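> just coords:
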């Protein structure tokens, strides 16, 4: 007691109350805990530990600001108390401010070096922050304090492994295994530890030792995962070049004949690959014979027959693909085309597949029901479906629609036909027609969540946001504030990205930015969710999958879903909105103004408000009607203080926000040109010219002729040339970087005209040249003439580029914008995006109108 500071010491009664306070907090008896804390503070108002504990209790009672203030006050009252620092760390951890939490735990450990709870929390934080040097030290301390706990041995080995010291990790595992006695049979935790040891040996290149350990423990049944034993054994034998490897891989193939990785492993062991482009004729022939052998031995397996199609070519491909396609059509597999469309990279294979499908159509259409060789009539239907997919994939939309209409005449009640017709119309530029077709499909089965989601998605694509919300609300929680709020809570990336894109296309930057930021928050949550696994996985000894989790988390932002949602889904819409707000602050101001709505939009908005109010009214009644014994009711819904994203648009420094969003992508998606273009756009506006030049140099290394790079080469030289004086330190480096991108001896006009000559058939390049011409103050007539060359038959103009050119014509206030729109409408006959505003309003009404040709219920179909 003599070591306790006088300001911290409490009389016996209050000391007992403080211990009771700790227990009450741990058992979450918060109200009693608050009363107990007040009892102590009534006599000792400057007792720092009690002040901190009261603040911690208040934060869990929903009074967060008051609680945090008390915790800070308590730390100031007793800076040498490990309890105060621990509580302060818990507060930071609750706010997911892991760096500050770790600092607090480090301070706490200065005053209580062997506190198990603090050490465990510190270890988890160090893993979360990837501070592996400190993690090793912390795990060492935990092991010294509690050497009898098995998880501390494994945790130390994992810490060494993560820190790159595999030899020390191996020593720890060997010492741990030497201490084990009387391990029960079929101990899953021990089995996982042994598999982790074998994995470690494999990573170290000690394949013989790993194989010996695997065989010994497999025979003694110490390792209980039989599939893992077979996989690891086959992999180790291959790395050792053993003759037994072939048999090991064959056993795996027989164990699971649909696993592509097993076939790849078998072929790799023979020195063969599935990439026939790089293989010699002899190796391709041998690989093909191996796969055909497996297909003969395991006739029900589709994997070897599908993999054989990747390798085969010419007549051999024709012989193999015909039974594969006919089998899929006969069985009525809707995903058959998705399965084989990867073969379309080879034009010869495209032609063969088309010939086989056409022959199948003729065969199935001419089959007589009375003949002995008759086929199921649905085979003809699925053949038409396959052919429609084939033509649409190749851009032959009129042919695809003609085939789909024939199929719908044959069977009008198949949802897949309506769905794919909608996709064809969407690809052809008729977004409203696509939405109408998806609604036709949805009404064939109103209880199908997938059809409902697809219909809502196509409505969002068409910009019909409020009506899409009405559809989404059919399957979301009835007590949710709105369908969108429920889907955001469920982290539906599909919904968030599609609605953000819809708002962005409609010019509603605030709501668009809000949804894009919600996508970023989802991935932040993914990163935060790993925190609990740092302790859980080690307690449960699921070490191997835990190591895979950490690797996956390290590359989380390179996941295709994030790349698509945050960048590629709308040409880096998230970052470009921030950049646009910086360039034109009036965008943010305009977002707060009342928008001029059409009558249809006003009506839709009114309906949406009534529907939302009804949902809220039902939610208020739900607790009483659901369960009279439930006195908790519904949790209060946090109020959204920025429903339209206005505050996001009016943020103090949008460029800093854009920079923070780009940072992870620059590391994990360094081969994505759009990432570096966005990096340049932000850096040059922040006057970080060296960073901007590096971004352009990276784009040039990926694609020196990229249209966006062409524009920025010119603008960057103009920007640097306009500087009153180059930076003193980086001036020479910057000058050299600009010269590499665009030499000084080449005039900008010449550079632009030469680029047009090289890419005169590319509509995207023509648009880039026109943008540069505007930067060079070229007469508007010449800019317009250049843009109109994109309509020539020799130029590869698609709908997306045409819309971009039209938007640019409006930007420069060209009087020929309507002429360009009209000519695009003539060029893309199936498209509706080039219609006038009044025509689009009519199409919109038609898209949301309940169809008359489709029954309301499946039971109503005659």
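Now that the structure is in, tell me what you want to look at. Here the structure is a predicted model, which means the values were calculated and not measured.

> please make it C-alpha for all contacts and neighbour counts, starting now.
Fine.

> where's the closest residue in space to residue 473 that isn't next to it in sequence relative to residue 83, distance?
Nearest non-adjacent residue to residue 473, counting by C-alpha to C-alpha, 6 or more residues apart in numbering: residue 483, 4.8 Å away. Distance, residue 483 to residue 83, using C-alpha to C-alpha, to the nearest Å: 44 Å.

> do the same with residue 48
According to C-alpha to C-alpha, residue 48 and residue 83 sit 9 Å apart.

> these two: who's more crowded?
Neighbour count, other C-alpha atoms under 10 Å: between residue 48 and residue 83, residue 48 has more, with 27 against 24.

> what's around the closest residue to the more buried one other than its chain neighbours, how many residues?
Excluding the flanking residues, the one nearest residue 48 by C-alpha to C-alpha, 6+ apart is residue 74, at 4.0 Å. The number of residues packed near residue 74 is 27, by other C-alpha under 10 Å.

> what packs against the helix or strand harbouring residue 74?
Secondary structure from DSSP states H and E places residue 74 in helix 64-77. With contacts defined as 3 or more C-alpha pairs under 8 Å, 6 or more residues apart in numbering; DSSP states H and E, helix 64-77 has these neighbours: helix 48-60, helix 82-94.

> please identify the buried residues of that helix?
By 16 or more other C-alpha atoms under 10 Å, the buried positions in helix 64-77 come out as 64, 67-68, 70-75, 77.

> ok, back up a step: any idea which of the helices and strands packed on helix 64-77 is most buried?
Per residue and on average, the most neighbours among those fall to helix 48-60, with a mean of 25 (mean count of other C-alpha atoms under 10 Å).

> which other residues reach that one?
Outside helix 48-60, the residues that touch it by C-alpha atoms under 8 Å, 6 or more residues apart in numbering are 8, 18, 21-22, 25, 30, 33-34, 37-38, 40-41, 45, 64-78, 81, 83-84, 87-88, 91.

> residue 350: what's it in contact with?
Here residue 350 is in contact with 343-344 (C-alpha under 8 Å, 6+ apart).

> wasn't it part of a helix?
Yes: with DSSP: H, G, I helix; E, B strand; the rest coil as the criterion, residue 350 is located in a helix.

> any idea how far residue 337 is from it?
12 Å.

> ok, residue 820 - contacts?
Here residue 820 is in contact with 788, 806 (C-alpha under 8 Å, 6+ apart).

> wait, a helix at it?
Yes: assignment of residue 820 by three-state DSSP places it within a helix.

> and residue 251, how many neighbours?
16.

> excluding chain neighbours, what is closest to it?
Residue 251 sits nearest to residue 230 (C-alpha to C-alpha, 6+ apart), 7.9 Å away.

> touching, the one you found and residue 248? I think so.
Yes: taking contacts as C-alpha atoms under 8 Å, residue 230 lies within contact range of residue 248: 7.1 Å.

> show residues contacting stretch 78-96.
Applying C-alpha under 8 Å, 6+ apart, the contact partners of stretch 78-96 are 7-8, 47-49, 52-53, 56, 68, 71-72, 74-75, 98, 100-105, 107-112, 118, 528.

> residues in contact with the residue nearest to residue 473?
Counting by C-alpha under 8 Å, 6+ apart, residue 483 has contacts 469-470, 472-473, 476-477.

> go again using 7 Å as the cut-off
Contacts for residue 483 were tallied using C-alpha atoms under 7 Å, 6 or more residues apart in numbering; they are 469, 472-473, 476.

> take the one below as the second:
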């Protein structure tokens, strides 16, 4: 029975049912559906069953909704409405491929239904099926040629397919049909804005085609209709520079600089336009003029410091540095960071700062016979010197100056933050956390200090304390974990994931990784709402940029870090290097005594028992409130661990696919991809990862060396195990390319060592190959040499690999404050004493 076959009464009810769904009056809609279906003649009315399912889907009763949608479709297979509803229910379930098929079938039976075509086009662009999207938008344009969205959608479809000329002409034709005489021109601001956006979008299409001259002519022709003035001048200025029309470009960037003298790129492009970006004298003259005109802007004082040299640099640096000290700016080091890449400028800055420090300490002046300066100048100079020496990894000098600053003025929170940063870089994260705790206690209303302190506490292993501190800025009546997850605070989540990973709490670490992945999945899903919105609001350029950004959204650093942690966890569980009883590394536990192992197991059992009691308590509290039973958490740590132990490599593959496809240039991701492929016996993927590492990072890279040597050491055996001749041939050719660059492992490792003898990181990689691949015992001789470079982790790895006494002494010398190398302190910060008392351990431990 179709809709038109319904009796008059039921047909009227069906119309009300449709209206109730549109107005979100779901209870009334269900009542009308029940009234229709209660008639024995209409019990199997397919469209009513489908609409009832659609309403249930909107009420989050997904399973029942899907069942009704299927039932309605089975009762009326030729109904476009039933297919459309089925597609909507599938779309709500995020089954986009199946939903597209359902919409396509709906179009077969109702090929003039604009709503179905529009919904189908949104799904097609969501899945990036540009050809099908173009066809759907053309059908919509054919059906409603007077509708603005029809033209815009078809133009965007052509643009995304790279058919720029067609896209431009479609928009031009649309604008021609919309043009009115001056007397009839609409006074509606929204209409003017939309027309302006179309013009800007057309210019973008021309620029992507590199039709720069035509783009200039087009923009100038339509100047009166463009409302986005800064974008107009930016675009024309850039195009003029490309074409070498510097005089005209100067006019545009002069306007922009006067509009916003705090935007660096405007100054740089204006300097390029007046040809003052190469000659130091011209640069100096140009920025002097800019400094006089824009006396409140710091950029004309900062930018030339990166470009000029010699006496000009000395004069400008001294002027800027003294002015900043007199203004008591806390960010002097941050603003001068770009010049640190030049060793000569860095040394000159250090000498200037030390000279001024001596003058201020002696006479409280910055000139030999100058006026007395404010006492605050000295404290901020101490602050700068602390940051400066911290950057140079001279932690003792950095600590000296920050302590002088604290003695001078112990109430400045920035000093405690800097001191914490020094401790962090020096290898004492617990002291760092204590310093940030002190800073936060001085200003509890500062969100930045709160976040900074939380980050340091997490890195110190105090996740619970960090969560308690974060509660100060989270919503009431909800747990801090739920609120942070809802607010998508990714830095907090990834720090927790890393902390749990280092503590061996793999279930909790995986939970955090999946919570981060869910955020990126939500970002991908959320773009669905913008397909219609951007077409309607005419933000076309931003819409296209959003689509392109969404395609690479998982290249973002937080997702990469989460994926790497997850892959490493799954690999370690597969390799058996993680002990589920103690939650620790089996390699690390090999050196523990039986008593220590017993203590670890006991601690693990206590934690499990405590969690079990908490879960039971929550269930009882929920039962008392007569609430609905709590749904099973798909990210329960125990459940994630169980899945990891059952199918570790499959789960790792799901994460690693993102790294392989979206981050081919990211070194840690390709190393992880290689290690996973090795365990899954996928030689093609191994070879691909090795080639990517060589192509993007080169054979000289220390981190690449180990992976390359590991491949060439087992490549022959791996290829020999391949039965397919074609596959074996391709692998052999790829391996021969690498072997031509390297040779066998032993000779390549020796050659690599001789070429990189002065680098500790390179010697460390050679030693790792010698021990793991060549099974050599002469590790100490390989590592021995210059130890002036390397991070704390590098030295930890080297000490674990070798008992080289010189290496231990070098580590202590380079990182005298690092607890990893035996540093001790007599006078810890006040908050650290409380910190240790709370957690039940002593400073010495």
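On my side now, so go ahead. Computed from a predicted structure; not experimentally measured.

> ok, back up a step: the residue nearest to residue 473 of the first structure and residue 633 of the first structure, how far apart?
Taken as C-alpha to C-alpha, the spacing of residue 483 of the first structure relative to residue 633 of the first structure amounts to 20 Å.

> also residue 838 of the first structure?
Going from residue 838 of the first structure to residue 633 of the first structure by C-alpha to C-alpha gives 49 Å.

> more crowded one of those two?
residue 633 (14 against 9).

> isn't that one up against residue 622?
No: counting by C-alpha atoms under 7 Å, residue 633 of the first structure stays clear of residue 622, with 8.5 Å between them.

> for stretch 173-191 of the first structure, which positions count as buried?
173, 176-177, 188-191.

> now do stretch 503-514 of the second structure
Quick answer for stretch 503-514 of the second structure (16+ other C-alpha under 10 Å): 504-514.

> so where's the longest helix in the first structure?
helix 599-626 (DSSP state H).

> what's the following helix or strand after it?
Where DSSP H and E defines the elements, the next helix or strand beyond helix 599-626 of the first structure is helix 646-649.

> how near is the equivalent of the residue nearest to residue 48 of the first structure over in the second structure to residue 335 of the second structure?
With TM-score structural alignment defining the correspondence, residue 74 of the first structure maps onto residue 72 in the second structure. Using C-alpha to C-alpha, we find residue 72 of the second structure at a distance of 66 Å from residue 335 of the second structure.

> are we agreed that residue 402 of the first structure is in a helix?
Yes: Residue 402 of the first structure: assigned to a helix according to three-state DSSP.

> that one corresponds to which position in the second structure?
The alignment partner of residue 402 of the first structure in the second structure, by TM-score structural alignment, is residue 400.

> do the same with residue 203 of the first structure
By TM-score structural alignment, residue 203 of the first structure lines up with residue 208.

> residues near that match, how many?
Residue 208 of the second structure: 13 neighbours (other C-alpha under 10 Å).

> just the strands in the second structure please.
For the second structure, applying DSSP state E gives strands covering 578-579, 584-585.

> could those go into TSV alongside distance to residue 135 of the second structure and mean neighbour count?
Formatted as TSV, the strands of the second structure follow (distance: least, C-alpha to C-alpha, whole Å; neighbours: other C-alpha atoms under 10 Å):
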stretch	distance to residue 135 of the second structure	mean neighbour count
strand 578-579	54	19
strand 584-585	56	20
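
> what about the match of residue 402 of the first structure, distance to residue 406 of the second structure?
Taking C-alpha to C-alpha, one finds residue 400 of the second structure at 10 Å from residue 406 of the second structure.

> give me the more crowded residue out of these two.
Ranked by neighbour count (other C-alpha under 10 Å), residue 400 of the second structure and residue 406 place residue 406 first, with 18 against 14.

> that one - nearest residue in space that isn't next to it in sequence?
The spatial neighbour of residue 406 of the second structure that comes closest, neighbours along the chain excluded (C-alpha to C-alpha, 6+ apart), is residue 415 at 6.7 Å.

> ok, the equivalent of that neighbour over in the first structure - how many residues close by?
In the first structure, the residue paired with residue 415 of the second structure is residue 417, using TM-score structural alignment. Residues contacting residue 417 of the first structure under the criterion other C-alpha under 10 Å number 24.

> if I look at residue 417 of the first structure, how far off is residue 384 of the first structure?
Counting by C-alpha to C-alpha, the gap from residue 417 of the first structure to residue 384 of the first structure is 9 Å.

> could you pull out the helices for the stretch 351-500 of the first structure?
For the stretch 351-500 of the first structure, the helices defined by DSSP state H, counting those that start in this stretch cover 377-393, 397-410, 415-428, 431-444, 449-461, 465-472, 483-489, 493-505.

> to residue 660 of the first structure, which of these lies closest?
Closest to residue 660 of the first structure of the helices of the stretch 351-500 of the first structure is helix 493-505 (C-alpha to C-alpha; 19.5 Å).

> would you mind pulling up the elements that that closest one packs against?
Contact here means 3 or more C-alpha pairs under 7 Å, 6 or more residues apart in numbering; DSSP states H and E; on that basis helix 493-505 of the first structure packs against helix 449-461, helix 509-529.

> and the residue nearest in space to the middle of the first structure, what does it touch?
The first structure has residue 561 as the residue nearest its centroid, 2.2 Å off, counting by C-alpha atoms, centre = their mean. By C-alpha under 7 Å, 6+ apart, residue 561 of the first structure lies in contact with nothing.

> sorry, back to before: now the match of residue 402 of the first structure: closest residue in space, sequence neighbours ignored.
Distances taken as C-alpha to C-alpha, 6+ apart place residue 386 nearest to residue 400 of the second structure, at 7.5 Å, with adjacent residues excluded.

> aligned to that neighbour, what sits in the first structure?
In the first structure, residue 386 of the second structure lines up with residue 388, judged by TM-score structural alignment.

> number of nearby residues for that match?
Neighbours of residue 388 of the first structure using other C-alpha under 10 Å come to 27.

> does it touch residue 406 like I think?
No: Residue 388 of the first structure is beyond contact range of residue 406, at 10.3 Å (criterion: C-alpha under 7 Å).

> how about JSON lines for the helices and strands packed on helix 64-77 of the first structure, with distance to residue 123 of the first structure added?
Shown next, in JSON lines, are those (distance: least, C-alpha to C-alpha, whole Å):
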{"stretch": "helix 48-60", "distance to residue 123 of the first structure": "22"}
{"stretch": "helix 82-94", "distance to residue 123 of the first structure": "13"}
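
> which of the helices of the stretch 351-500 of the first structure sits most buried?
helix 431-444 (a mean of 27).

> that one corresponds to what range in the second structure?
Residue span in the second structure matched to helix 431-444 of the first structure, by TM-score structural alignment: 429-442.

> got the contact list for the matching stretch?
Outside stretch 429-442 of the second structure, the residues that reach it (C-alpha under 7 Å, 6+ apart) are 413, 416-417, 419-421, 423-424, 449-450, 453, 456-457, 459-460, 829, 831-832, 835.
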